[in-house]
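# Generate coordinates for the sequence data below:
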Amino acid sequence: MIHVDTNAVAEHAVLGRVQEHADEAVFQVQLTRYTCGGLVIGMASHHQVADGQSMSGFSASWATAVRTNSALLPSPFLDRGATDKPRSLPLPVFDHGSIEFKGKHSSSRSYRVLPLDRIKNLAVHFPGEFVAELKARVGFSCSTFQCLLAHAWKKVTAARDLAPDDFTQVRVAVNCRGREKPPVPMDFFGNMVLSAFPRMRVRDLLSSSYPAVVGVIRDAVARVDDEYIQSFVDFGEAQRDVKLASTAATLGTAFCPDLEVDSWLGFGFHNLDFGGGPPCAFLPPDLPIDGVMILVPSCAAKGGAHLFVALDNEHVEAFKKICYSIE
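Next comes the predicted model:
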């Protein structure tokens, strides 16, 4: 069993830039052995040092080194110059001061803070057959992530019983490696995550078909392109001497009516083999923020996935009743 915490709910949008935090560990590992022979590997890393893609590659190399007793492993791509290339005259064209950071002119929504004991963590298993049915309902080629996010967005929003005229959005973590021009190698070790924000009015989300909701998600993610990435890099250069605060949520934040999602579906954590075979389970940490979701591939059944989601206790029972209904 492997329990991995890559600090998925920590700061995004740093693209490899690391601030000085002398009193914070950048990587921690805990091994817990049981008398039955079981082993739990717990990992925590600072998101400003490495994103999920980086930790996946690191973990795979570590497992290979342990399993083969070899120190001769491929080196990751470490050229920060390939990811952080501001124009000679920095020219940000998007409002990053409001999108990725908090400031006096920020338009970021204000959220309530809940007592931690009111935030409940749920694990929902979607079998491969359920995912296949969702994809068939979409009607065109789409990823497991896209169809499951569309489904979860609709169901959590319905469970929250929001006002029809409210707007709801999802903060989607986007791996920018293949979106920059030229593309950055997938084995780049650092953080190349920015966020997309698909947004819909509540009544439209709940009444829209799955193809329509997947389309909204795709359009938002597509906007995180090379132009957007370059604008963000230029913004960082222009604000080099300015202290910026990330929009990452603090403990107890209630994102309602919004959500935040991280997909680990493309990572190889569930295939890690330290010499005893692949893990029997792969778990993210408890999520102390209402509305945060993580999608993880199933270790037991091919094609299935687990949704780990934290919700205000007031919405848990309503969500459980409808989480498997496809409408």
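# From here on, just use CA atoms for contacts and neighbour counts.
OK.
# And the helices in the stretch 201-327 of the chain, which stretches?
202-207, 210-222, 226-238, 313-322 (DSSP state H, counting those that start in this stretch).
# doesn't Phe232 make contact with Lys85?
No: counting by CA atoms under 8 Å, Lys85 sits too far from Phe232 to count as a contact (10.4 Å).
# of these two, who's got more company?
Taking other CA atoms under 10 Å, Lys85 and Phe232 do not tie; Phe232 has more neighbours (27 against 13).
# Please verify my assumption that that one contacts His96.
Yes: with contact defined as CA under 8 Å, Phe232 and His96 form a contacting pair (6.7 Å).
# Would you double-check that Glu141 falls in a helix?
Heads up, residue 141 is Ser, not Glu. No: assessed by DSSP: H, G, I helix; E, B strand; the rest coil, Ser141 does not belong to a helix; its assignment is coil.
# Identify the residues contacting it.
Going by CA atoms under 8 Å, 6 or more residues apart in numbering, Ser141 touches Lys135.
# ok, and which of the helices of the stretch 201-327 of the chain has the densest surroundings?
helix 226-238 (a mean of 21; mean count of other CA atoms under 10 Å).
# how about the chain, which residue sits the furthest from its center?
Thr35 (34.5 Å; CA atoms, centre = their mean).
# one step back: quick one: which of the helices of the stretch 201-327 of the chain is nearest Asp161?
Closest to Asp161 of these, according to CA to CA: helix 313-322, at 8.5 Å.
# What helices and strands are in contact with that closest one?
strand 119-126, helix 144-160 (3 or more CA pairs under 8 Å, 6 or more residues apart in numbering; DSSP states H and E).
# can I get these in JSON lines with distance to Leu287 and mean neighbour count?
Listed next are the helices and strands packed on helix 313-322 as JSON lines, based on distance: least, CA to CA, whole Å; neighbours: other CA atoms under 10 Å:
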{"stretch": "strand 119-126", "distance to Leu287": "7", "mean neighbour count": "18"}
{"stretch": "helix 144-160", "distance to Leu287": "16", "mean neighbour count": "21"}
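# Before we compare anything, build this one as well:
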Amino acid sequence: MTSLTVQHVSECFVKPPHNPSQDTKQPIYLTPFDLPFLNINYNQKGLLFAKPPPSENQHFSVTTFLDDLRRSLSTTLIHFYPLAARLATRKQQNPPSYVIYIDPENSPGVKFIHATVDHVSVSDILTSTYVPSVVHSFFDLNDVICHDGHTLPLLSIQVTELIDGIFIGGSINHLLADGSSFWHFMSAWSEIFISKEENGCSISRPPIFKRWILEGHDPITSLPFGHPNQFIERYEKPQQLQERFFHFTTTSVSKLKAKANTECNTQKISSLQAVSALLWRCVTRARNQPLNSETICQVVISNRGRVDPPMSNDYFGNPISAARGTAMVEDLMAHGLGWAALRIHEAVTNHDDAFVKKQVESWYRDPVVYKTSGLFHPNVTHIGSSPRFDMYGCEFGLGKAVAGRSGFMNKADGLMTMYPGREGGGSMDVEVCLLPECMIDLECDEEFNSAYQVE
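Got it, this is the predicted structure:
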């Protein structure tokens, strides 16, 4: 499938159906949660749907479907108007100051692409052992970084037509939205699509764009730079990485959680922490890391509910950071699943209001922009996304998606991307990204195989 080519049939930009109000033209300033991600690639997630089967009185029309998608997207942008905007920068030379913000006054729209790919079916995507490389072409804005949002769309939607399926892929600027916010938008878009409401007056979860600001600090956050060359880095992903999905049934997740809690004589370890502990142990073993080296399990978490007072769950932004469980490889291998899960649990528990605000205060004193080349390390197992996102609630009139997939960007050795299982009930899908030799060892790992294959 590597030689297959996705053809772009048409492109356009979608805007809200009427001019925004004066309130929605105000700049949205970025925060210490957002600005470190200027070098990060766009977040790429999407859903694979089966085309509706033909019936006696109804025939599925891709043309009509695309028209309805564009119309409902336009209506959705009434509520999510920053997605149609671009970034802007206000610079000052003495002292150097670089203020980046979302500028709703400059609002060219969300890019919308219709694409096709011949000779690829839903089954081809689902039954391949490794994620076919053609899936990466189901997304736009490959090889761009978030700083490019000054001239490129903050959101691009690509709708790719397969032989018997439709893939809706979104590429969104990580400065503007984390996974929670992306799926919030997708859910609202699906809601409006299904309701066929055109005035956009009501959605079940209106987004909140007012920025979270640490008490005592200016809402306008600046970087101490005079030129982007001082902090911009473009990172090329190693081409030899392999991506594979592993399914954890409701039963397998429950057994892992029970095992971890029993080993620690507690009930406080969550399902996600138990699965993360399994991945940490098995990936570390597959990498054959030296016993006297340190290993890290890095779990990306939302800070919405961790600060006091908490942010709303409808806060639209990128308020994320990472909790890090650490151990010596020798200890991780010598102890069981529960011991590893407890390290992760403690790291997450300690990531409280005081910890988050201390991190933000530290950033104000010494602002940093992450370099992708330094975010991933051979000793790190990185757990991203979440099985709690309501991905499968986004149906767009096609019924429940058959699978979720991600794009090319931000992939690295040791990245684990979490998805809800399609059947619900606490099941999970994990997209594992590893070097080929490590993937082979993981696939042969007895502990890993006995855990995720439990029925």
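# TM-score them against each other, please.
The TM-score (TM-score structural alignment, normalised by the length of structure 1) is 0.79; 285 aligned residues with a CA RMSD of 2.6 Å.
# Same list, the helices of the stretch 201-327 of structure 1, but as TSV with distance to Cys280 of structure 1 please.
Below are those laid out as TSV (distance: least, CA to CA, whole Å):
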stretch	distance to Cys280 of structure 1
helix 202-207	36
helix 210-222	31
helix 226-238	38
helix 313-322	25
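# Please pull up the equivalent of Phe189 of structure 1 in structure 2.
Mapped onto structure 2 by TM-score structural alignment, Phe189 of structure 1 lines up with Phe316.
# Name all residues that make contact with its match.
Leu176, Ala177, Ser181, Pro207, Ile208, Phe209.
# Kindly report the same for Asp226 of structure 1.
Contacts of Asp226 of structure 1 by CA under 8 Å, 6+ apart are Arg179, Glu180, Lys181.
# Relative to Val174 of structure 1, which of the helices and strands packed on helix 313-322 of structure 1 is closest?
helix 144-160 (11.8 Å).
# how big's the offset between that closest one and structure 2?
Comparison of helix 144-160 of structure 1 with structure 2 after fitting gives an average deviation of 0.7 Å (mean CA distance after the TM-score superposition for structure 1).
# Test my guess that Gln298 of structure 2 contacts Ala323.
Yes: between Gln298 of structure 2 and Ala323 there is a contact under CA under 8 Å: 5.7 Å.
# These two: who's more crowded?
Comparing Gln298 of structure 2 with Ala323 by other CA under 10 Å, the one with more neighbours is Gln298, at 24 against 21.
# So which residues of the stretch 101-250 of structure 2 form helices?
Going by DSSP H, counting those that start in this stretch, the stretch 101-250 of structure 2 shows helices at 122-127, 179-195, 250-264.
# residues in structure 1 matched by the shortest one, start to end?
Okay, so that is helix 122-127 of structure 2. By TM-score structural alignment, helix 122-127 of structure 2 lines up with nothing in structure 1.
# Quick one: distance of that helix to the chain centre.
22 Å (CA atoms, centre = their mean, to the nearest Å).
# ok, back up a step: would you tell me which of the helices of the stretch 201-327 of structure 1 gets closest to Ala25 of structure 1?
Per CA to CA, nearest to Ala25 of structure 1 of those: helix 226-238, 24.2 Å.
# Relative to structure 2, what is the average displacement of the closest one?
With mean CA distance after the TM-score superposition for structure 1, helix 226-238 of structure 1 averages 2.5 Å from its match.
# Quick one: distance of that helix to the chain centre.
21 Å.
# Mean neighbour count, the helices of the stretch 101-250 of structure 2: which tops it?
Taking mean count of other CA under 10 Å, helix 179-195 is the most buried of those, at a mean of 22.
# what's near enough to touch the alignment partner in structure 2 of Thr168 of structure 1?
Aligned counterpart of Thr168 of structure 1 in structure 2: Thr295 (TM-score structural alignment). Contacts of Thr295 of structure 2 were listed using CA under 8 Å, 6+ apart, and they are Thr284, Thr326, Ala327, Met328, Val329, Asn379, Val380.
# top of those residues by neighbour count?
Neighbour max across the contacts of Thr295 of structure 2 (other CA under 10 Å) = Thr284, 25 neighbours.
# what residue of structure 1 takes the place of Leu272 of structure 2?
Per TM-score structural alignment, Leu272 of structure 2 is aligned with Phe145.
# ok, now which ones touch the residue nearest the centre of structure 1?
When CA atoms, centre = their mean is applied to structure 1, the residue found nearest the centroid is Asp262 (1.9 Å). By CA under 8 Å, 6+ apart, the contact set of Asp262 of structure 1 is Ala8, Val172, Ala173, Met293, Ile294, Leu295.
# and if we set it to 10 Å?
By CA atoms under 10 Å, 6 or more residues apart in numbering, the contact list for Asp262 of structure 1 reads 8-9, 52, 145, 149, 171-174, 195, 292-296, 308.
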